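Novice: Need a 3D model of the sequence below.
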Amino acid sequence: MTFIISKTDNSPEIQEDEILDLKAQIFSALYNIKADLVAEKIILHGNYMLNTTE
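Specialist: Okay, the predicted model is just below:
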């Protein structure tokens, strides 16, 4: 399963390094990312869409 985080048109700018860090954690499979951590990042930094593809 691949996670793709994409910014919506109406969301504020955020720190790209935070998004890259989150993606790295997800893609590396070294961490068990909890849904509440992902939700907290999304809520804190604007309206982002979290899409999954298999």
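Novice: C-alpha from now on. contacts and neighbour counts both.
Specialist: Fine.
Novice: where do the strands sit along this structure?
Specialist: For the chain, the strands defined by DSSP state E cover 2-7, 48-53.
Novice: now those in CSV, with mean neighbour count and distance to residue 36?
Specialist: CSV is the format used below for these (neighbours: other CA atoms under 10 Å; distance: least, CA to CA, whole Å):
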stretch, mean neighbour count, distance to residue 36
strand 2-7, 13, 15
strand 48-53, 12, 13
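Novice: Can I get these in TSV including distance to residue 19?
Specialist: Below are these laid out as TSV (distance: least, CA to CA, whole Å):
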stretch	distance to residue 19
strand 2-7	8
strand 48-53	11
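Novice: And this one, please, so the two structures can be compared:
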Amino acid sequence: MSKLVAGREKDHAFADALIRAGLVDPAVVAERIEMVDVHALVQKRLRDWIATYLPAT
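Specialist: Below is the predicted model:
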């Protein structure tokens, strides 16, 4: 989560690689985003990012 909160391109690329390799479950990341105490705009950025990995509802 700290990598994603930082918001650097290299950190998003790293998280993307972990998800694509099946080492990280995007649903778990989505749950953890809700637990992070960050500014509302950062939380929205994180939600928007992880939504691209979650099945459409």
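Novice: TM value for the aligned chains?
Specialist: Laid over one another, the chains give 0.42 as their TM-score (TM-score structural alignment, normalised by the length of the first structure), with 39 aligned residues with a CA RMSD of 3.2 Å.
Novice: how about the strands of the first structure, which one is nearest residue 20 of the first structure?
Specialist: strand 2-7 (9.5 Å; CA to CA).
Novice: Against which helices or strands is the closest one packed?
Specialist: Here strand 2-7 of the first structure touches helix 16-28, strand 48-53, going by 3 or more CA pairs under 8 Å, 6 or more residues apart in numbering; DSSP states H and E.
Novice: one more time with 6 Å, if that's ok
Specialist: strand 48-53 (3 or more CA pairs under 6 Å, 6 or more residues apart in numbering; DSSP states H and E).
Novice: and the gap between residue 50 of the second structure and residue 41 of the second structure?
Specialist: When distance is defined by CA to CA, to the nearest Å, residue 50 of the second structure is 14 Å away from residue 41 of the second structure.
Novice: So between those two, which is more surrounded?
Specialist: Using other CA atoms under 10 Å as the criterion, residue 50 of the second structure and residue 41 rank with residue 50 on top: 18 against 9.
Novice: Please, which helix or strand holds the more buried one?
Specialist: Secondary structure from DSSP states H and E places residue 50 of the second structure in helix 40-51.
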